[in-house]
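**Q** Prediction below, plus the sequence it came from.
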Amino acid sequence: MIRSGRADVSFDGIRTEFGLPSSFPAAVLAEAEAAVSRDPGDRPDLTSIPLVTIDPPGAKDLDQALCVTKSPGGFTVHYAIADLGTFVTPGGPLDTEVRRRGQTLYLPDGNVPLHPTVLSEGAASLLPGVTRPAVLWTFECDAEGKPTSVEVRRALVRSTAQFDYAAVQESFDAGTPHPSVAALAEFGPLRRAYARERGAIELQLPEQEIESNGSDWRLVTRPRTEVDGWNAEISLMTGMAAAEVMLEAGVGVLRTLPDPDPEAVKALRKSAAALQVPWPDDLSPGAFLAGLDAGTPEALVLFTDATRLLRGAGYSAFNGEVPELTTHAGVAAPYTHVTAPLRRLVDRFATEVCLAVTSGQDLPAWLAEALPRLPSLMGASDSLAAKVDRATLDQVEARVLAGRVGEEFDAAVLRSNENDAEIFVAEPPVLAKCSGKNIPEGERIRVKLTEADPAERKVRFERA
């Protein structure tokens, strides 16, 4: 969920309700300021690699920069990740504070950052035109887009340009992509095909986006471009490679998700049959979902139902004995987080594990001590982020619809029970409850707005 802009209406009530910090302690800010000028140490100068970043418009906390080119055997992928290990002293005030926060929280009127912005939007961010310390992953891939060799090391890098998703997509559509990403048009589809081959599960539900219209907020849906998917595959490939490094070494922290419950798959097949959407017996849930037309009400219903397949996500830390569950069902492979250290706590620690074991070094004591604590820290942080996201959306949905009680809207029925249903209204894009008995799933219906209360963050419809 991406939010941008400024408006007069604040979300202070949500900040208060969830106890979100409004600033950093003085000792944390002092350490961050001092870290800005810290010597990154002896590392190779790889600023000649023409890296670029692709992020939402206006983003300043740039975690990743990439360069994808054709090679004689297939492809070479350079993926630079912001190196927070350069700036954060283990056990210091900054480390203590970011462990408490867990991740950056995004609200429309301003973020609650994981790190002080002097780092996350300054010295550690892979901003264009400046040399930065980074962790550089280099993949040599075959003609099918599968890695044949992987290298990870600290380096100095320089991003040559900052792009947003829409601009990059437009450049591909016009046939004029930047040379550093031109090969994505071939490499990305290969990786997406490999994901389907593995059985990865992707839910293409509408993405609600909050943006400013000057004095207030509005809801829009941002279409997912091909570039979104291609870029995501680079991050996923890196997370999969990092997980393999950890499993081979017998130490690390994985992002895990159990395989779908057979009853959930059975229920999804039942929904598909009821909606008259063919699902061949030999097709995995991931391949079936990937083949749906995301713009149809039937697909929206099935994507909503498929959320039941992706339950039980967590983190698993280990040092010596590999855990029983090592895979992530959504990715359909072992996976870990290493590509967003500016915005997520666990990535810094997972990256340090990979750097240590690939260089043949033992884990430093502070890192070995921290690993067992990461699952609970990240679990609490993920839970808080989900609640803040939901409260924010609820408030904006109610505000956008305030004053329109009694009006009718077109809606698609996503999920239904005896007395009400979950619906998606396309304009404005709102997910809400709708009263009515036995409303058929997958149908387009007319609904009437009966409640829109921004103070209570409540929206309610009834079948018209």
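**A** Yep, that arrived.

**Q** alpha carbons only for contacts and neighbour counts from here, please
**A** Will do.

**Q** Around Thr238, count how many other residues there are.
**A** Using other CA atoms under 10 Å, the number of residues around Thr238 comes to 23.

**Q** The one 5 residues further on now?
**A** Counted with other CA under 10 Å, the neighbours of Ala243 add up to 27.

**Q** Comparison target below:
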Amino acid sequence: MPRTPAGDGLGAAATCGAETDFAAVRAELGLARDYPAEALAELERPVAGLPGRRRDATDLPLVTLDPPGSRDLDQAVVLQRRRSGYRVHYAIADVAAFVTPGGALDAEARRRGQTLYLPDGKVPLHPDGLAEDGASLLPGAVRPAVLWTFDLDSDALPVRVSVCRAIVRSTARLDYRGVQGELGLGVAHPSIELLPEVGRLRRKQAAQRGAIELGLPEQQVEPDGAGGWRLMLRPRPAVEEYNAEISLLTGMCAAEMMLSAGTGVLRTVPDPEPDVVAGLRRSADRLGVHWPSGTSAGGALAALPADRPEALAVHVAAARLLRGAGYTAFDGGAPAQTGHAGIGAAYAHVTAPLRRLVDRFAAEVCLATADGRDVPRWARDALAELPSAMGGSDRVAARVERACIDQVQAWSLAHRVGAEFPATVLRSANGSAGEVYIADPPVIAPCSGVPGEGSRVRVRLVRADPDTRTVAFEVA
């Protein structure tokens, strides 16, 4: 998972003018705005046939923790002390309670694959009436959920895992910014006061697993308050990383559950080949970055200071370690490829069913496995189709994100052609063409005449074309 580097440029913004939407991006990529009427009509009819009884867990003081303003609330959590360890209850929206298998809503969700986020509005996986209302774990509302319970030891390693269908009621909607501020004051909501403690232990476990995390700048587009848009680096509060560890814990336990049953779908990234790791080590040596003998790639990356330009170049080069990401479905035994190199373990998506198609089906496999019953036919039959559906939607999501960022970069810099900026060389090909990172405004773009990776240079803006969404620099 990316980590935003500290140092120069954090929070810097590039503001564009009167442009107000991303209609050209939507048109170019064929993004639908409206949901089919027949799919919306299905939301008015109850779904029957879900197996098992629901546990009444409305007494749990669950809370949601998301970006400010979120309404599609997939997860709610409460952490408790348990002798020398911890107990974590993690409720996930039960989307299967609202979607009829084989119906119009199911078909449209399979076509979309995931929610796509644009600065001027999202293209949702599910209708807002489901994702932001009926199935969302909004505070005070009684909702169906898939409830995971983890008993962790003193190192935050799971010693007991259970999952069942339940009825839950979230008690509060919290956001990262507010919780991070409260933690800075030494206070926290009682339901998550143990989150930093457990989160730090889980991050320590990630390092021991050899998880590979890329410390790359995360560009983000947001409104500038004057009808336009600005480009910023997205700060990642520590509490967001801690919260992500609960989701990762769930995904790893779900993967182990599916592997034991011989049926499921995993999110997989193959381990990098030894020659790829050796190549990265050579790049680090050329940049003067120390890589201790015997240290894994993940450990070496985690130890790099985020504000050094040569360290940023190493992280960019390290992206080659995480090639080949995809989904692996299996039925009748564990597949040959089970691991996720970025996490350092087998992993499955089960915690965001409102926003991602695969989670609904993966959760159903886990529920059936925990109950000792057969996976429902509607879920089992879908497994083979999910890798293609999710892979296609991942590619569209990446294109949407890149197009929106490119658009705002071009809007923001169109009036500054000829200006010079300090920059860090991220990539260099044949010692001339490459890519640079500018901290203020936060821009990543092609540049000609660059020296070696990790170098600090001054660059001149030679092109910023909003019509083609292209920005280019040359070494000044």
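**A** Structure received. Values in this document were obtained by computation on a predicted structure and should not be read as measured data.

**Q** can you tell me which residue in structure 2 aligns to Leu46 of structure 1?
**A** Mapped onto structure 2 by TM-score structural alignment, Leu46 of structure 1 lines up with Ala57.

**Q** residue contacts, that match?
**A** Ala166, Ile167, Val168, Arg169 (CA atoms under 8 Å, 6 or more residues apart in numbering).

**Q** can you map out the strands along the stretch 151-300 of structure 1?
**A** Applying DSSP state E, counting those that start in this stretch to the stretch 151-300 of structure 1 gives strands spanning 208-212, 217-221, 251-256.

**Q** With the stretch 301-450 of structure 1 instead?
**A** When assigned using DSSP E, counting those that start in this stretch, the strands of the stretch 301-450 of structure 1 occupy the ranges 314-319, 327-328, 333-334, 408-416, 420-425, 430-435, 444-453.

**Q** Redo the ones you listed as a markdown table? Include distance to Cys354 of structure 1 and mean neighbour count.
**A** Output for the strands of the stretch 301-450 of structure 1, formatted as a markdown table (distance: least, CA to CA, whole Å; neighbours: other CA atoms under 10 Å):
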| stretch | distance to Cys354 of structure 1 | mean neighbour count |
| --- | --- | --- |
| strand 314-319 | 13 | 18 |
| strand 327-328 | 18 | 22 |
| strand 333-334 | 14 | 22 |
| strand 408-416 | 42 | 21 |
| strand 420-425 | 43 | 22 |
| strand 430-435 | 41 | 22 |
| strand 444-453 | 49 | 19 |
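
**Q** To Gly295 of structure 1, which of those strands lies closest?
**A** Evaluated over the strands of the stretch 301-450 of structure 1, closeness to Gly295 of structure 1 peaks at strand 408-416, with 10.8 Å, by CA to CA.

**Q** that older thread, quickly check the contacts of Ala57 of structure 2 for the two that are furthest apart.
**A** Ala166 and Arg169 (10.1 Å).

**Q** To which residue of structure 1 is Thr424 of structure 2 aligned?
**A** Checking TM-score structural alignment: Thr424 of structure 2 goes with Ala412.

**Q** Please name the nearest non-neighbouring residue to the counterpart of Arg348 of structure 1 in structure 2.
**A** With TM-score structural alignment defining the correspondence, Arg348 of structure 1 maps onto Arg360 in structure 2. Counting by CA to CA, 6 or more residues apart in numbering, Pro353 is the residue found nearest to Arg360 of structure 2 once chain neighbours are left out, at 5.3 Å.

**Q** Distance of Arg160 of structure 2 relative to Ala206 of structure 2?
**A** 19 Å (CA to CA, to the nearest Å).

**Q** Pull the number of nearby residues for whatever residue of structure 1 lines up with Val269 of structure 2.
**A** In structure 1, Val269 of structure 2 lines up with Leu257, judged by TM-score structural alignment. Number of residues near Leu257 of structure 1 (other CA under 10 Å) recorded here: 24.

**Q** What of the one 5 residues further on?
**A** A total of 10 residues lie near Pro262 of structure 1 under the criterion other CA under 10 Å.

**Q** Same question for the one 3 residues further on.
**A** A count of neighbours around Val265 of structure 1, defined by other CA under 10 Å, yields 17.

**Q** can you tell me which residues contact it?
**A** Under the criterion of CA under 8 Å, 6+ apart, the contact list for Val265 of structure 1 reads Pro285, Leu309.

**Q** Any chance of CSV for the contacts of Ala57 of structure 2, columns neighbour count and distance to Glu453 of structure 2?
**A** Listed next are the contacts of Ala57 of structure 2 as CSV, based on neighbours: other CA atoms under 10 Å; distance: CA to CA, whole Å:
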residue, neighbour count, distance to Glu453 of structure 2
Ala166, 22, 53
Ile167, 18, 54
Val168, 28, 52
Arg169, 24, 52
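
**Q** can I get those residues in CSV with distance to Leu214 of structure 2?
**A** As requested, the contacts of Ala57 of structure 2 are arranged in CSV below (distance: CA to CA, whole Å):
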residue, distance to Leu214 of structure 2
Ala166, 37
Ile167, 38
Val168, 36
Arg169, 36
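
**Q** So which of those residues are in helices?
**A** Among the contacts of Ala57 of structure 2, DSSP state H puts none in helices.

**Q** how about the helices in structure 2?
**A** Assigned helices in structure 2, in chain order: 23-29, 37-42, 104-112, 128-129, 176-184, 195-209, 238-261, 274-286, 297-302, 309-317, 357-371, 377-382, 386-413 (criterion: DSSP H).

**Q** need those helices in TSV with distance to Gly85 of structure 2, can you?
**A** Compiled in TSV, those are given as follows (distance: least, CA to CA, whole Å):
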stretch	distance to Gly85 of structure 2
helix 23-29	49
helix 37-42	44
helix 104-112	40
helix 128-129	39
helix 176-184	21
helix 195-209	9
helix 238-261	15
helix 274-286	36
helix 297-302	26
helix 309-317	35
helix 357-371	23
helix 377-382	35
helix 386-413	37
